[in-house]
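>>> here is a sequence together with a model predicted from it:
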Amino acid sequence: MLKKLIQSIRSPLRRPRAVRTTPEVVGNHQHSLRREQFSRNAVNVVERLTKAGYQAYIVGGGVRDPLLGIPPKDFDVATSATPEQVRAEFRNARVIGRRFKLVHVHFGREIIEVATFRANHPVTEDDDTNNAHASRNEAGRILRDNVYGTLEDDAQRRDFTINALYFDVTGERILDYAHGVRDIRNRLIRLIGDPEQRYLEDPVRMLRAVRFAAKLDFEIEKHSAAPIRRLAPLLNEIPSARLFDEILKLFLSGKAERTFELLNEYELFAPLFPASAKALKDDPEYAGKLMRQALANTDERIRLGKPVTPAFLFAALLWPALPARVLKLQDRGMPPIPAMQEAAHELILEQCRRTAVPKRFTIPIREIWDMQERLPRRQGKKADLLLENPRFRAGYDFLLLRESAGEETGGLGDWWTDYQEASDGERRGMIRNLASQQEEGGSAAPRKRRRGGSNRRRRGPRTEGASSE
């Protein structure tokens, strides 16, 4: 199927439509950027390379974000100097990478990333097949990217117009090869070159388009958006470890909820979370509400500067796919707890094949889910032992998340909220009252759902949406 999809895309491989060979020069009277706004170390790198006879500019997000009034996360430099030449200029420099060689210049905790101008791999109409296979695999992915070129070449091979802006620190000018300043003003994400071809070169560009659109509150330009739904299956060929890294960038940027909406709009969520996408389709109200609430909680924690971890977030995104699997195993005669454990194991294993979730996250995911089975079991000393469990807070927050999505737990969240705030004597009374009630049984996963939520006061929801637990 994937091979047919690739063959259906325009062939042979061609260079993207050329960007301007002469840049539009945006003078300092036409924009608000001043060299004092940039990292002193980045400016120092540019000036030293320029003094040594090389071209050098601050490029990418370090230019784009200040134009939007956003503090840049870091600063990158593009230069005509090769990695070896850059290293020769800076004793505190280190060459990294093989497929794509870069230089990291270290200034204490700050690292300035320096990249040599790149050119597209030489592909001609007469000999495109041999040349293409020399630098790409059969699906068109670039296998090596150390063909150096000019500044114009470098602008052409960048992905989006808003990332092809070069800041000259000496004259405080912006060199704009692809109308990136205009697209920033119009709040558009636009690919440089032919969109189909650029997505074929690297399907992750579809995720990057979504990430930038969500992060910057931009729209994806219509021609750049048009092929995405059809080409979304190309993500199935991307290595699982790389997809995991991309998911972290997508959902831990502070715009996770908006990202989720765009991923679903462009049918990119299913290649990343196949089981969750199916659960979302089967029960859009419950699954959608739970996922969106978890993502909103994550965005809020990031906004407040609180620590986050992907474990809680993955637990929430995968949870809606779990109940049906638990019930299926129970129908075969498996007891509730083993059914929960087996279903969780299978679901996480499947997800890891798609996105290589590290063990340091899969273990707490399972512990959070396991806590959902243990929280209803409060008789005797079990409640106090659960409170001492290091994963209790994450499990409790997850319980509140389930209830906020409409899942009926018999008031379990309120009970645990009261229990945490009660005195020792009050806690003993609460345990005695449980003895007169029918013991809750069965799996936590398939509980009935309710509309709305309780009006009783809860602790939280701190809902980790990726908490530090």
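That came in fine, so what should we check first?

>>> make it CA atoms for all contacts and neighbour counts henceforth
Noted.

>>> can you pull out the helices in the stretch 201-350 of the chain?
204-216, 222-225, 228-231, 240-251, 256-265, 269-272, 274-282, 284-303, 310-318, 322-331, 336-354 (DSSP state H, counting those that start in this stretch).

>>> let me have these in CSV, extended by distance to S404 and mean neighbour count.
Putting the helices of the stretch 201-350 of the chain into CSV (distance: least, Cα to Cα, whole Å; neighbours: other Cα atoms under 10 Å) gives the following:
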stretch, distance to S404, mean neighbour count
helix 204-216, 25, 21
helix 222-225, 34, 16
helix 228-231, 32, 18
helix 240-251, 21, 17
helix 256-265, 16, 20
helix 269-272, 23, 20
helix 274-282, 17, 19
helix 284-303, 7, 21
helix 310-318, 12, 25
helix 322-331, 17, 18
helix 336-354, 22, 18
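
>>> Serialize those helices to TSV and add fields for distance to D168.
As requested, the helices of the stretch 201-350 of the chain are arranged in TSV below (distance: least, Cα to Cα, whole Å):
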stretch	distance to D168
helix 204-216	24
helix 222-225	29
helix 228-231	34
helix 240-251	29
helix 256-265	33
helix 269-272	39
helix 274-282	45
helix 284-303	32
helix 310-318	38
helix 322-331	53
helix 336-354	42
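
>>> so for E110, which of those sits nearest?
Smallest distance to E110 across these (Cα to Cα): 19.9 Å, for helix 240-251.

>>> and the contacts of the closest one?
With contact meaning Cα atoms under 8 Å, 6 or more residues apart in numbering, helix 240-251 is reached by 207, 211, 256-257, 259, 272, 295, 310, 352-357.

>>> what about V26, how many residues close to it?
Other residues near V26 come to 15 when the count uses other Cα atoms under 10 Å.

>>> report the separation between it and Y57.
Applying Cα to Cα, to the nearest Å, the value for V26 to Y57 is 14 Å.

>>> for the protein, which segments count as strands?
Using DSSP state E, the strands of the chain run over residues 24-26, 56-59, 76-79, 93-96, 102-107, 110-116, 165-168, 173-176, 188-189, 219-220.

>>> H106: neighbour count?
H106, neighbours per other Cα under 10 Å, totals 16.

>>> next up, a structure to set beside the first:
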Amino acid sequence: DFTINSLYYDPTDGQLLDFNNAMADFKKKRVRSILPLPASFSEDPVRMIRAVKYSVTTGFPLQFDVKRAIKKSANELARVSSSRLTEEVSKILSSGDSAKIIAELHRYKLLVYLLPCVSVFSRLHEVYASLQVLDEQIRVLKETDEAVDEGMKGQMLVALVKPIMSVSPTELTPEESFKEIFGQVKTLISPLTPPNYDVEHAAVIILEEAGTAVPKNCLRARRPVRQPGKPGFRAKQQKHGETPRKGKKVTATVAAAPVKSGPSSTSNKKRRRRKPKAATNAIHVKPELPATDD
């Protein structure tokens, strides 16, 4: 998409291959698009998010044509699927520079398409302050990717939405408080669709910080197991709480097993019926015998 991430490395002779004058852009410290603008952003609007992210993480300013194309094509993000937006925001929150990236996305009027509830919050500086604390924690855990990916997912959501939430656990039972906070988190991060396990984890953190213990039977989602190299892929799942989901009982599959014996018993009945039919056919032949005697 951009020259600064278009370098190739040849391991046989240890050389960098530069087909797009990327080294010149590195020396000039600029983010330049390889493809023509704004057609590149119309083809894949997510490139606008990446452009802002690259600018923040490298410290390189965006070229004027990139800025102009982002302002012109910002509304193209409205047609991007929620799964892709979720993936990009997840990368931003785990980058260690989420506060700066979110601020720049808001400046370029892109944040409203990723996190509309956050973008219209009047005290947006409180969100930035919360994300700065998260960024410090992420930098400490940068060497342990697994801990950043799995152990911090719920905490990332908390840092993003807690400053704009209304928490009143004392007015409700723990179960009702959990449902209320869970619903608030889902609404505030819409249209993003992270796993419910991460949303539940965020709700637990928020309530525990408010002094409310969450009963285990409130936790229904299962922890997604992501395979290496396949972001977002869900294979086997582990229980988050002790109570399984309704309709997931093992007895349902066990009860279905005896049905397999049905076809064999039916086939046996058919075999028994064939013998009487053969006898009946033999009886129809006998009336011809008296005719031959006459």
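On my side now, so go ahead. Keep in mind the model is a prediction, meaning the values are calculated, not measured.

>>> which of the contacts of helix 240-251 of the first structure lies closest to R301 of the first structure?
Nearest to R301 of the first structure, judged by Cα to Cα, of these is L295 at 9.9 Å.

>>> which non-adjacent residue is nearest the counterpart of the closest one in the second structure?
Aligning on TM-score structural alignment places L295 of the first structure opposite L131 in the second structure. With sequence-adjacent residues excluded and distances taken as Cα to Cα, 6 or more residues apart in numbering, L131 of the second structure is closest to A99, at 5.1 Å.

>>> distance check, the aligned partner of that neighbour in the first structure against S224 of the first structure.
Under the alignment (TM-score structural alignment), A99 of the second structure maps onto E257 of the first structure. E257 of the first structure sits 22 Å away from S224 of the first structure, going by Cα to Cα.

>>> likewise N131 of the first structure?
As judged by Cα to Cα, N131 of the first structure and S224 of the first structure stand 26 Å apart.

>>> dump the residue contacts of the match of L295 of the first structure.
98-99, 159-160.

>>> preserved in the first structure, out of the residues you listed?
Retained in the first structure (both residues aligned by TM-score structural alignment, their matches' Cα atoms under 8 Å) from those: 98-99.

>>> just send the contacts of L131 of the second structure back as JSON lines, with distance to T170 of the second structure too.
Formatted as JSON lines, the contacts of L131 of the second structure follow (distance: Cα to Cα, whole Å):
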{"residue": "S98", "distance to T170 of the second structure": "32"}
{"residue": "A99", "distance to T170 of the second structure": "31"}
{"residue": "A159", "distance to T170 of the second structure": "22"}
{"residue": "L160", "distance to T170 of the second structure": "23"}
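
>>> from the contacts of L131 of the second structure, which is closest to T57 of the second structure?
Using Cα to Cα, the contacts of L131 of the second structure come closest to T57 of the second structure at S98, 9.6 Å.

>>> my guess is that closest one meets S130, correct?
No. S98 of the second structure sits out of contact with S130 when judged by Cα atoms under 8 Å, with a separation of 10.1 Å.

>>> count of neighbours near F107 of the first structure?
Neighbours of F107 of the first structure (other Cα under 10 Å): 12.

>>> please verify my assumption that it contacts N44.
No. Checked against Cα under 8 Å, the pair F107 of the first structure and N44 is beyond contact range at 10.6 Å.

>>> please list all residues in contact with Y113 of the second structure.
Y113 of the second structure neighbours (Cα under 8 Å, 6+ apart): 75, 77-78.

>>> which one of those residues has the most neighbours?
So for the contacts of Y113 of the second structure (other Cα under 10 Å), the most neighbours sit at L77, 22 neighbours.

>>> which one in the first structure is aligned with that one?
If you follow L77 of the second structure across to the first structure using TM-score structural alignment, you land on L235.

>>> how near is the closest residue to L105 of the second structure other than its chain neighbours to F2 of the second structure?
The shortest distance from L105 of the second structure to any non-neighbouring residue, by Cα to Cα, 6+ apart, is to L111 (5.1 Å). Per Cα to Cα, L111 of the second structure is found 21 Å from F2 of the second structure.

>>> please apply the same query to E76 of the second structure.
19 Å.

>>> cool, S94 of the second structure as well?
21 Å.

>>> more neighbours, those two?
Neighbour count, other Cα under 10 Å: between S94 of the second structure and F2, S94 has more, with 22 against 16.

>>> wait, doesn't that one sit right on Q137?
No. S94 of the second structure lies out of contact with Q137 (Cα under 8 Å); the separation is 9.8 Å.

>>> pull up the overlap in contacts between these two.
When Cα under 8 Å, 6+ apart defines a contact, no residue borders S94 of the second structure and Q137 alike.

>>> hmm, back to that, mind putting the strands of the first structure in a markdown table, distance to S276 of the first structure included?
Output for those, formatted as a markdown table (distance: least, Cα to Cα, whole Å):
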| stretch | distance to S276 of the first structure |
| --- | --- |
| strand 24-26 | 46 |
| strand 56-59 | 37 |
| strand 76-79 | 36 |
| strand 93-96 | 36 |
| strand 102-107 | 37 |
| strand 110-116 | 37 |
| strand 165-168 | 38 |
| strand 173-176 | 41 |
| strand 188-189 | 28 |
| strand 219-220 | 25 |
